[in-house]
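Engineer: got a predicted structure here, sequence first:
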Amino acid sequence: MVSMCTPVTEEGRHVFEIVGYSKHRGMGHDAFIRSGTFSVGGHEWAIRFHPDGYSSSSGNGDIDFISVYLELLDKDAKVRASCDLSLVVQNTGLSTSVHKTGPRIFHQGQNSGFAPQTNVFMKRNELKASGYLQNDRLTIECVVTVMMKPQVATTKFLNKIDLPPSNIIENLGSLLETEEGADVRFSVRGETFAAHRLVLAMRSPVFKAELYGTMMEGRSQLVTIQDMQPAVFRALLHFIYTDSFPDMVDHEGDAIIEMIRHLIVAADRYAMDGLKLICQSILCEKLNVMTVATTLALAYQHNCDMLKDACHEFLTASNSNVLDIVIATPGYKNLKTTCPSVLADAFEKAMKRRKT
């Protein structure tokens, strides 16, 4: 007999926006404001923010620091969990981890009901000089991981031969890399890519029509691709052969978002719905005040319903100050010029949802 114990975890994320930060100053040492409650692992949690610092039972508080905690709210509960407290850069929407707490026991009603176990989160003068505090707004992000009851499985020991995992994806990727047996080439802005007609036709109905139909491309050994960058076509081919994205070592931050936007256009062009959905999901996770307008225009232009809904939800959930920032972005100005009907529809839906 063989038994195996597997850890089981549940993760949740909560964002706490503090508007009018300066007006919360002067509440007094140990005074705090608390976020809305959120549930992770069947337990209720909240973020506590002490603008003027907090002194623990040991009395070692420091008023030159702000204090931020994850708090367990369930009475008499003992929960094993870890947390990662981050601050969000206002003009980019990107978060930076400030304090991580490894797995430990949270016990409501005691000091152990909080994490971290230090009241020193960030110096107040460092916060003031950082990009985290802008327009009198501070955004705290907390990721909670709750350790659930581990899963224990018992199985009979059987004489058997272990089979290796499928390597078809690896083989197809090698086929693309080595160009072995390639029977069609694509010219994209001066770069040439070799591929296999059958693989492309299997993955895209548009490629199938172009390469096996009556269109000119079906009879040509060299197909010219218009209106696409070589890096985007390379990533498209990589996904066709491996069902995954290539390592984007040359892309960071906004460059990755821009690449995903181009891939949505390519996925729509070649009717690759799976790739289109994956790209929508990535852009949903990257939504912030700087990207929402451009992303909304893209969603309308390429019939990305999931992405449209996410943009509308973002605008609806945003207060007037956030909307003012959105309106000031280049993406909004471009959307206003090129797609005024999209803009009107988006803000009309946002206002209707606010009223309900």
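Structural biologist: Yep, it's here.

Engineer: use CA for all of it now, contacts and neighbours both
Structural biologist: Will do.

Engineer: residue 204 against residue 274, yeah?
Structural biologist: No. Applying Cα atoms under 8 Å as the test, residue 204 and residue 274 come out as separate, 10.4 Å apart.

Engineer: of the two, who's got more company?
Structural biologist: The residue with more neighbours, out of residue 204 and residue 274 and counting by other Cα atoms under 10 Å, is residue 204; that gives 18 against 12.

Engineer: in the helix or strand hosting residue 128, which residues are buried?
Structural biologist: Assignment of secondary structure by DSSP states H and E places residue 128 within helix 124-129. With burial defined by 16 or more other Cα atoms under 10 Å, the residues of helix 124-129 counted as buried are 124, 127.

Engineer: ok, now stretch 160-175?
Structural biologist: When neighbours are counted by 16+ other Cα under 10 Å, the buried residues of stretch 160-175 are found to be 172, 173, 175.

Engineer: what about the helices in the protein?
Structural biologist: 21-24, 124-129, 168-178, 197-203, 205-212, 230-242, 254-269, 273-285, 292-301, 305-317, 320-327, 330-338, 340-355 (DSSP state H).

Engineer: return the member of the buried residues of stretch 160-175 nearest to residue 248.
Structural biologist: Distances from residue 248 to the buried residues of stretch 160-175, taken as Cα to Cα, are shortest for residue 173 (16.2 Å).

Engineer: now the closest one: how far from residue 216?
Structural biologist: When distances are taken as Cα to Cα, to the nearest Å, residue 173 and residue 216 turn out to be 28 Å apart.

Engineer: go on, residue 339?
Structural biologist: Where residue 216 is concerned, residue 339 sits at a distance of 34 Å (Cα to Cα).

Engineer: neighbour count for the two, which is higher?
Structural biologist: Between residue 339 and residue 216, counted using other Cα under 10 Å, residue 339 has the larger neighbour count: 15 against 11.

Engineer: quick check: closest non-adjacent residue to that one.
Structural biologist: residue 297 (7.1 Å; Cα to Cα, 6 or more residues apart in numbering).

Engineer: mind listing what the one you found touches?
Structural biologist: By Cα atoms under 8 Å, 6 or more residues apart in numbering, the contact list for residue 297 reads 335, 339, 342.

Engineer: tell me the one of those residues nearest residue 269?
Structural biologist: Of those, the one sitting nearest to residue 269 (Cα to Cα) turns out to be residue 339, at 20.0 Å.

Engineer: quick one: contacts for the nearest residue to residue 184 once chain neighbours are set aside?
Structural biologist: Taking Cα to Cα, 6+ apart, and ignoring the residues beside it in sequence, residue 184 has residue 221 as its nearest neighbour in space, at 5.0 Å. Contacts for residue 221 (Cα under 8 Å, 6+ apart) come out as 183, 184, 185.

Engineer: out of the residues you listed, which is nearest to residue 94?
Structural biologist: The closest of those to residue 94 turns out to be residue 185 (Cα to Cα; 39.9 Å).

Engineer: that closest one reaches residue 194, doesn't it?
Structural biologist: Yes. Residue 185 lies in contact with residue 194 (Cα under 8 Å); the separation is 4.4 Å.

Engineer: here comes the other one, which I'd like you to weigh against the first:
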Amino acid sequence: MANSSTSSVNTPILESSSRCLTECVTTAHNFEVIRFSKLEGMGAGKFINSSTFSVSGYDWNKAAHLSVFLCFCSGATGVKVEYTLSLLEKDGRVSQTASIPYTFQNVGGYWGRDKFIEKSKLKELLSRNGDCFTIRCVLTVMKEPRTEDLGTVIVPVPQSDMHTHFASMLKDGEGVDVTFSVGCQLFSAHRCVLAARSSVFKAELFGQMKETTMKSIKIDDMEPAIFEALLHFIYTDSLSSDVDRIVALQHLFVAADRCGMDRLKAICEGKLCHRIDVQTVATTLTLAEQHHTVHLKNACLRYLSSEGVLRAVKETDGFKHLTTSCPSIMIDILDKVDPPSRV
């Protein structure tokens, strides 16, 4: 007789694994609207557009009034997207947001929110933001899913935390070998770290200059808070959260150029390009001209070319300083504000 127990014997089950991946490409586009009240009464069915921006081979733009829509301009149809539309105030704070998933089947199609913000709330926002706001679109395009074999072992790798170790080293003061006197404050740091991050510090600390053997170096013409922000970037490669005001960004921009730190200078330049207003455009333009930054200079000139802006800027102290310190820039301003007519 056959042994019936053999039918209950457990046999090993061979297993394999695979995974479905949907690749995503994300980008953000900011659309600034200045003097929104001038658009009142433009007519039913009319709207204003942002410039076209591309994500993964698809072109888009967004139209903004009391409603906000994303328009599919070009590319293969049937593209699935997820996007967030946010209304930003002048200081970058988000006042309104909407997250939207959608599949665009036709070029020229659009989708969004026809009641994005109530008119009464929009008027309150405009009154405290100089009649302007920015609409930010963060758009993710989902590609076709694909399947991959998981036969190989995947070891998760933690995110880099080197910057936190350097920040702790600066905070704890372990191994510091040079002190900077800035205003009435003292800052300790590591010569090797400074030299590795700045060619100017390298020349001062390891070159033939007198600072090579000095343990204390005096820094003139710089506020302690700006030097602290400079050290923070040197050790962490990130901008300090304390540097948010336009004046602080201007000073840090100058300090970065002075220390030969091109990445920090470019970061400050980018932020200043988005923080231009009537009271600061002249001083920002002066810095752009003195420190040879084309993008920041062009951003200031574009702002000055807006209707009525130059008249208001002329009343500021910064404009008086601009005319005396950089008189040649007046030609660029006139060419931008009142370009010569073509024959």
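Structural biologist: All right, it came through fine. For clarity, every value in this text was computed on a predicted model and none was experimentally measured.

Engineer: quick revisit: can you lay out the contacts of residue 221 of the first structure as TSV showing distance to residue 351 of the first structure and neighbour count?
Structural biologist: What follows is those, written out as TSV (distance: Cα to Cα, whole Å; neighbours: other Cα atoms under 10 Å):
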residue	distance to residue 351 of the first structure	neighbour count
183	54	14
184	52	18
185	50	17
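
Engineer: which members of the residues you listed are positioned in strands?
Structural biologist: Using DSSP state E, the subset of the contacts of residue 221 of the first structure located in strands is 184, 185.

Engineer: residue 109 of the first structure is nearest to which of the helices of the first structure?
Structural biologist: Between residue 109 of the first structure and the helices of the first structure, the shortest gap by Cα to Cα is with helix 21-24, which sits at 25.0 Å.

Engineer: and the closest one, what's buried?
Structural biologist: Of the residues in helix 21-24 of the first structure, those buried by neighbour count under the rule 16+ other Cα under 10 Å are 21, 24.

Engineer: kindly report the same for stretch 8-20 of the first structure.
Structural biologist: Residues of stretch 8-20 of the first structure classed as buried under the neighbour-count rule (16+ other Cα under 10 Å) are 14, 15, 16, 18.

Engineer: so which of these belong to strands?
Structural biologist: Counting by DSSP E, the buried residues of stretch 8-20 of the first structure contribute 14, 15, 16, 18 to strands.

Engineer: list the contacts for the second one?
Structural biologist: By that I understand residue 15 of the first structure. For residue 15 of the first structure, the contacting residues are 139, 140, 141, 142, taking Cα under 8 Å, 6+ apart as the criterion.

Engineer: one more time with 10 Å
Structural biologist: Residues in contact with residue 15 of the first structure (Cα atoms under 10 Å, 6 or more residues apart in numbering) are 35, 36, 47, 85, 86, 87, 88, 139, 140, 141, 142, 143.

Engineer: closest to residue 354 of the first structure out of the contacts of residue 297 of the first structure?
Structural biologist: Lowest distance from residue 354 of the first structure to those (Cα to Cα) belongs to residue 342, with 18.4 Å.

Engineer: distance of the aligned residue in the second structure for the closest one relative to residue 313 of the second structure?
Structural biologist: Aligned by TM-score structural alignment, residue 342 of the first structure pairs with residue 329 of the second structure. Using Cα to Cα, we find residue 329 of the second structure at a distance of 14 Å from residue 313 of the second structure.

Engineer: how about residue 150 of the second structure?
Structural biologist: Taking Cα to Cα as the measure, residue 150 of the second structure and residue 313 of the second structure are separated by 62 Å.

Engineer: out of these two, which sits in the more crowded spot?
Structural biologist: Counted by other Cα under 10 Å, residue 150 of the second structure and residue 313 do not tie: residue 313 has more neighbours, with 19 against 11.

Engineer: aligned partner of residue 292 of the second structure in the first structure?
Structural biologist: Alignment note: residue 292 of the second structure maps to residue 303 in the first structure; criterion TM-score structural alignment.

Engineer: in terms of contact, does that match touch residue 271 like I think?
Structural biologist: No. In this structure, residue 303 of the first structure sits apart from residue 271 without contact. The criterion is Cα atoms under 10 Å, and the distance is 11.6 Å.

Engineer: those two: who's more crowded?
Structural biologist: When residue 303 of the first structure is set against residue 271 and neighbours are counted by other Cα under 10 Å, the residue ahead is residue 271, at 16 against 12.

Engineer: tell me which residues touch the equivalent of that one over in the second structure, please.
Structural biologist: Following TM-score structural alignment, the counterpart assigned to residue 271 of the first structure within the second structure is residue 260. Listed by Cα under 10 Å, 6+ apart, the contact partners of residue 260 of the second structure are 197, 198, 199, 200, 201, 254.

Engineer: turn those residues into TSV, columns for distance to residue 69 of the second structure.
Structural biologist: Putting these into TSV (distance: Cα to Cα, whole Å) gives the following:
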residue	distance to residue 69 of the second structure
197	44
198	45
199	48
200	49
201	50
254	40
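
Engineer: just the buried ones out of those, please.
Structural biologist: The neighbour-count test (16+ other Cα under 10 Å) applied to the contacts of residue 260 of the second structure identifies 197, 198, 200, 201, 254 as buried.

Engineer: from these, pick the one nearest residue 237 of the second structure.
Structural biologist: When these are compared for distance to residue 237 of the second structure (Cα to Cα), residue 197 wins out at 9.5 Å.

Engineer: trace that closest one over to the first structure, please.
Structural biologist: Looking across to the first structure (by TM-score structural alignment), residue 197 of the second structure lines up with residue 203.

Engineer: could you do residue 63 of the second structure as well?
Structural biologist: Structural alignment places residue 63 of the second structure opposite residue 47 in the first structure (criterion: TM-score structural alignment).

Engineer: surely that match touches residue 84?
Structural biologist: No. The pair residue 47 of the first structure and residue 84 does not pass the contact test of Cα under 10 Å, sitting 11.5 Å apart.

Engineer: common neighbours of the two, please.
Structural biologist: Taking Cα under 10 Å, 6+ apart as the contact criterion, the residues that touch both residue 47 of the first structure and residue 84 are 70, 115, 141, 142.

Engineer: could you give the number of residues near the second one?
Structural biologist: Summarising burial for residue 115 of the first structure: neighbours were counted as other Cα under 10 Å, giving 26.

Engineer: tell me the contacts of it?
Structural biologist: Under the criterion of Cα under 10 Å, 6+ apart, the contact partners of residue 115 of the first structure comprise 47, 68-72, 81-85, 99-102, 104-106.

Engineer: give me that answer again for 6 Å
Structural biologist: Residue 115 of the first structure makes contact with 69, 70, according to Cα atoms under 6 Å, 6 or more residues apart in numbering.
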